[in-house]
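S.K.: Coordinates for the following, if possible.
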Amino acid sequence: MPVPYIRHARHADEETLGWLDRRCWSVLHSVQPRPRPPYEPFFGDRFGPRDHLVAERAGAVVGYIRLGMPTPLECNAHVRQIQGLVVADAARGGGVGRALLRAVQDEARRQGARRITLRVLGHNAPARRLYEAEGFAVEGVLPQEFLLDGTYVDDVLMGRAL
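M.R.: Got it, this is the predicted structure:
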C-alpha cells in the first residue's frame, strides 16, 4: 500500500475530521462518552487546524493526529504531547498511524520540542505496540485510572526524546 500523504489540517477539513472522530469512537481508546447529536465542532478554542496533521490516501482523509502542549507552563514548553490519533477502520494496518506518528515527531522538532509524550489506555495493545515500535517507552502507569464499560483501565504514560 502506498505511503499516505500527510499535511496540516485546513478549516475545510472540520466536517470530515468530526465525522471520522465520531465514526472511529471506541472504548478501546476513548475515555469520553460516545458522541451524540448535537455534535460539538471538531475545531475549537483549544485545538484548531494548526494542531492537526491529516493523512490522505487517494485524496480521501483516512486519519489525523493532534499535537499540543501538555501544560501552559514555560518550564514545560520544550515538550509536545500527542493528544489524539485516529485512523479510519478501512485504513488500519496500512501504515497510516505510523506515517502520522513520524510526521508529528518531525512537526514537534520543527516547533523546537526536545521531548514528545502521549497517554494510552492500558488495554489498547495495538496502539501500545505501534508507539513502542516508533521509539516510545512507558514512563509511568496510573493503575485503574478509568472505569470504562464496567472495567477499570490503566492510563499508560509514554514518551521519548526527539
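S.K.: Please make it C-alpha for all contacts and neighbour counts, starting now.
M.R.: Noted.
S.K.: Quick one: distance of the longest helix along the chain to the chain centre.
M.R.: Determined from DSSP state H, the single longest helix within the chain is helix 96-110. Its chain's C-alpha centre and that of helix 96-110 lie 10 Å apart, by CA atoms, centre = their mean, to the nearest Å.
S.K.: which other helices and strands contact it?
M.R.: Counting contacts by 3 or more CA pairs under 8 Å, 6 or more residues apart in numbering; DSSP states H and E, helix 96-110 packs against strand 5-8, strand 52-57, strand 60-68, strand 79-87.
S.K.: Columns distance to V156 and mean neighbour count on top of those strands, output as a markdown table?
M.R.: Formatted as a markdown table, the helices and strands packed on helix 96-110 follow (distance: least, CA to CA, whole Å; neighbours: other CA atoms under 10 Å):
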| stretch | distance to V156 | mean neighbour count |
| --- | --- | --- |
| strand 5-8 | 27 | 16 |
| strand 52-57 | 22 | 22 |
| strand 60-68 | 18 | 22 |
| strand 79-87 | 13 | 22 |
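S.K.: And this one, please, so the two structures can be compared:
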Amino acid sequence: MPEPYIRVALPGDEEQLSLLDRLTWSALHAVTPQPRPPHAPFFSDRHGPQDCLVAELDGRVVGYVNLGRPTPLASNAHVRQIQGLAVHEDARGRGVGRALVRAAAEEARRRGARRLTLRVLAHNTPARRLYESEGFAVEGVLPGEFLVAGEYVDDVFMGRPL
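M.R.: Have a look, this model is predicted:
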C-alpha cells in the first residue's frame, strides 16, 4: 500500500479542498453547519494555503490538516494548533490521518513551536484514539460546549510537547 504524499497546499487546491470539506462533513466532528454548494472559499485570512498540509494518494487529494496559531499573542507564539483535519472516506484506514498529524507536528516544530494543541469533540472516538496514539493528552474538557445535532457535546482540549 503506498504511503500518502504530504505537501503544503497550493492556491489551485482550493476547489478540491472545498469539495473534500463538503464530502467529509459530519456531526461527529463539525460544529458548523453542513457546507452546501456553491461552496464558500476554502482558504481565508485565518487559513491560507501556507497553513494547510495536503495528503495525496495516487495523485489525488484525499486529506488535509490546517495548522494555525491559537492566539495572535507574542507570548503564545511557541504554540501551534491543529485547526481542522479531514480524510476522504475512500482513504480512511490507509494511514492518511496519522501521516497528516505527524506532518503537522513536524511543520509546527519547523516553525519554531514547542507545543501542539487541538480541540476535538468528546464523541469523536476515532479521532481521539489517533491523537492519543500520536502523543496528545487530554488537558481539559469544556462540558456541553457545543450543541450538535440536538445534543450537547463536550469539547476536549488536547496537547503535546514537540
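S.K.: re earlier: residues in the second structure aligned with the longest helix of the first structure?
M.R.: Under TM-score structural alignment, the match for helix 96-110 of the first structure in the second structure covers residues 96-110.
S.K.: in the matching stretch, what's buried?
M.R.: Within stretch 96-110 of the second structure, the residues that qualify as buried are 96-101, 103-105, 107-109, counting by 16 or more other CA atoms under 10 Å.
S.K.: mind listing what A108 of the first structure touches?
M.R.: 67, 80, 114, 116 (CA atoms under 8 Å, 6 or more residues apart in numbering).
S.K.: Quick check: the third one vs Q32 of the first structure, distance?
M.R.: Using CA to CA, to the nearest Å, one obtains 29 Å as the distance from R114 of the first structure to Q32 of the first structure.
S.K.: which of those two has more neighbours?
M.R.: More crowded of R114 of the first structure and Q32, by other CA atoms under 10 Å: R114, with 15 against 10.
S.K.: Next up, the contacts around the more buried one.
M.R.: Counted by CA under 8 Å, 6+ apart, R114 of the first structure has contacts 78-79, 108, 161-162.
S.K.: wait, what's in contact with the nearest residue to it once chain neighbours are set aside?
M.R.: The shortest distance from R114 of the first structure to any non-neighbouring residue, by CA to CA, 6 or more residues apart in numbering, is to L162 (5.1 Å). The neighbours of L162 of the first structure, taking CA under 8 Å, 6+ apart as the test, are 105, 109, 113-116.
S.K.: cool, G93 of the second structure as well?
M.R.: Counting by CA under 8 Å, 6+ apart, G93 of the second structure has no contacts.
S.K.: now do 10 Å
M.R.: V87 (CA atoms under 10 Å, 6 or more residues apart in numbering).
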